[in-house]
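Q: below are the sequence and a predicted model for it; my questions follow.
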Amino acid sequence: MGEVLELFAQLLLLRRAPQYLPASGLLLLLTVAAYVVVNCVACSMYPPAGNWPVLLLVDVGFLLLWNGALLKLARRPERFLQTTTAVFGFQTLLAPLLVAWAWLWQRSHGDPGWQAPLMVVGYGLLIWQVAINSRIVRAALEWSMTASVALVVLQTIAEQLLQVAITVPA
C-alpha cells in the first residue's frame, strides 16, 4: 500500500502518470473509500453545507460516471480503473491542503488583510488541481493538453451545476 501512496504523491507532484498504477477494481474501491473518509473528516472539522452527505455521494457518483463515459466515448474503456483511481487518489491526498485553506478562509472572513493572500493560495490550489487532473486525462485519452484542460474545466462546471441543481429547493 505504501507504493500506491507514493504513486499518488508522485501524481500530486506531476512526476508520474496513471499508467503506473495497477488496474485493480479493489484498489479503486479502497481509493474511493479513502476519499469518502477524508471528506467526512474534513466536513466534521468545519461547518459544511447541511446536506454534505448528499453532495459527497453526488461527487463520487459524478466522477465515476464522468470518467467512465469519457473513456468509453474516447474508446479507451480499459483505462477506467487506472484513470479513476488516479483521480480519487490525488484528490484524497490534496484534501488536507484544501481543508486547511477552507478553514483559514472561514476564520479570516471579514479580515481584509487575509483575503487577498488566501484568494491567491485558493486559486493556486485550483490551478494545481486542474493541472494534475488534466495530466491524468491527457495520459488516459492521449489527447492534447489543451483539450484535456478543457475537459477538466467542463467536468468541474458540470459537477458544480449538478450540485447547485440538487441543493436549490424547488
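A: Yes, it's here.
Q: can we go C-alpha only for contacts and neighbour counts from here?
A: Noted.
Q: show me where the protein has its helices.
A: Assigned by DSSP state H, the chain shows helices spanning 2-12, 25-45, 52-73, 80-108, 112-141, 145-167.
Q: put this beside the first:
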Amino acid sequence: MRALLGVIVDIILLRRGPEHVPASPALLAVVIAVYAAAVAITASLFGPSEQRWAIELVVAITATLVFYQLALTFAKKRERFTQTMTAIFAVRAIFTPLLIPMMGALLAAMKGGQPAPSMLALLLLAGMIWNFVIDVRIVRTAFEWPTPGAVMMVIAQQLVMLAIFIMLVGTPPTPPA
C-alpha cells in the first residue's frame, strides 16, 4: 500500500506514469471505491446543498470508464485499461477532496453577493490545471500519443461526461440573482 501511494505521488509530480501502477482489477475497484468515498464525504460536507453530487459521481465514474475502455480498444491498447484507470482515479481520489471545499467556498461567497476570495480562486484554478496536466500525462503515456492528441482526448472525455450529465439530469438550476 505504501509503495502504491509512492507511485501515485510520483504520478502527481510527473515522475512516473500509469505503467508503474499494478495491473489489478481488484486494485482498480478499491481505488474507485476510495475515490467515491472521498467525493461523497467532501461533497456532503463542503459542496453546495443543491448540488447533485451523487448523480455527478455515478456519471463521472461510469463515463470515464466507458470512454477510456472504448478509446483504448479503438487504439488497440486495451491491455492498458486497468493501469490507466487506476492511475486516473487514484489521482482524482487525492485531488477531489482538496478541490470540492474550495469550489464550495467560492460558490457560497458568490451566492452571498460577496466577491470571491482571489487567493482561493487562484488555488482552485491551479489545482484544476494541475489535475488536467496529470490526466494529459497519463493519457499520453497510455496511448503513446503526442501531447496535443492527449490534450484533445482528455477534453473530449470531459465533454462527453458533461453531455451525459446534461442528458440525464438537464442543466443545473441557475442561482437566483
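A: Nice, thanks for sending it over. Just so we're clear, the structure is a prediction, and the values are computed from it rather than from any experiment.
Q: related to what we said a few turns ago, need the helices of the first structure in a markdown table (columns: distance to Q19 of the first structure).
A: A markdown table is the format used below for these (distance: least, CA to CA, whole Å):
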| stretch | distance to Q19 of the first structure |
| --- | --- |
| helix 2-12 | 10 |
| helix 25-45 | 14 |
| helix 52-73 | 14 |
| helix 80-108 | 6 |
| helix 112-141 | 8 |
| helix 145-167 | 16 |
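Q: now, of these, which is deepest in the fold?
A: Among the helices of the first structure, helix 80-108 has the highest mean neighbour count (mean count of other CA atoms under 10 Å), at a mean of 19.
Q: which other helices and strands contact that helix?
A: Packing partners of helix 80-108 of the first structure (3 or more CA pairs under 8 Å, 6 or more residues apart in numbering; DSSP states H and E): helix 2-12, helix 25-45, helix 52-73, helix 112-141.
Q: residues in contact with A60 of the second structure?
A: Going by CA atoms under 8 Å, 6 or more residues apart in numbering, A60 of the second structure touches M161.
Q: that one and R15 of the second structure, how far apart?
A: Counting by CA to CA, to the nearest Å, the gap between A60 of the second structure and R15 of the second structure amounts to 26 Å.
Q: so who does the residue nearest to L94 of the first structure when sequence neighbours are not counted touch?
A: The shortest distance from L94 of the first structure to any non-neighbouring residue, by CA to CA, 6 or more residues apart in numbering, is to L12 (7.5 Å). L12 of the first structure makes contact with 90, 93-94, 132, according to CA under 8 Å, 6+ apart.
Q: in the second structure, which of those residues still touch?
A: Contacts conserved in the second structure for these, using both residues aligned by TM-score structural alignment, their matches' CA atoms under 8 Å: 90, 132.
Q: could the contacts of L12 of the first structure go into CSV alongside distance to F8 of the first structure?
A: Formatted as CSV, these follow (distance: CA to CA, whole Å):
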residue, distance to F8 of the first structure
F90, 5
L93, 7
L94, 10
I132, 11
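Q: which pair in the contacts of L12 of the first structure spans the largest distance?
A: Among those, the pair separated by the greatest distance (CA to CA) is L93 and I132, at 12.0 Å.
Q: report the central residue of the second structure.
A: Closest to where the C-alpha atoms of the second structure average out (CA atoms, centre = their mean) is R92, at 4.5 Å.
Q: state the distance from that residue to V7 of the second structure.
A: Distance, R92 of the second structure to V7 of the second structure, using CA to CA: 14 Å.
Q: got it, and A108 of the second structure?
A: 36 Å.
Q: check A87 of the second structure too.
A: Using CA to CA, A87 of the second structure is found at 9 Å from V7 of the second structure.
Q: any common contacting residues for those two?
A: Counting by CA under 8 Å, 6+ apart, the shared contacts of A87 of the second structure and V7 are V21.
Q: stretch 153-167 of the second structure aligns to what range in the first structure?
A: With TM-score structural alignment applied, stretch 153-167 of the second structure matches the range 151-165 in the first structure.
Q: just give the nearest non-adjacent residue to M145 of the first structure, would you?
A: Counting by CA to CA, 6+ apart, R138 is the residue found nearest to M145 of the first structure once chain neighbours are left out, at 6.1 Å.
Q: before we move on, what about I88 of the second structure?
A: D135 (6.5 Å).
Q: my read: D135 of the second structure touches M152, true?
A: No. Using CA atoms under 8 Å, D135 of the second structure is not in contact with M152, being 11.2 Å away.
Q: next, find the distance separating I164 of the second structure from I61 of the second structure.
A: In this structure, I164 of the second structure and I61 of the second structure are 12 Å apart, going by CA to CA.
Q: okay then, goodbye and thanks.
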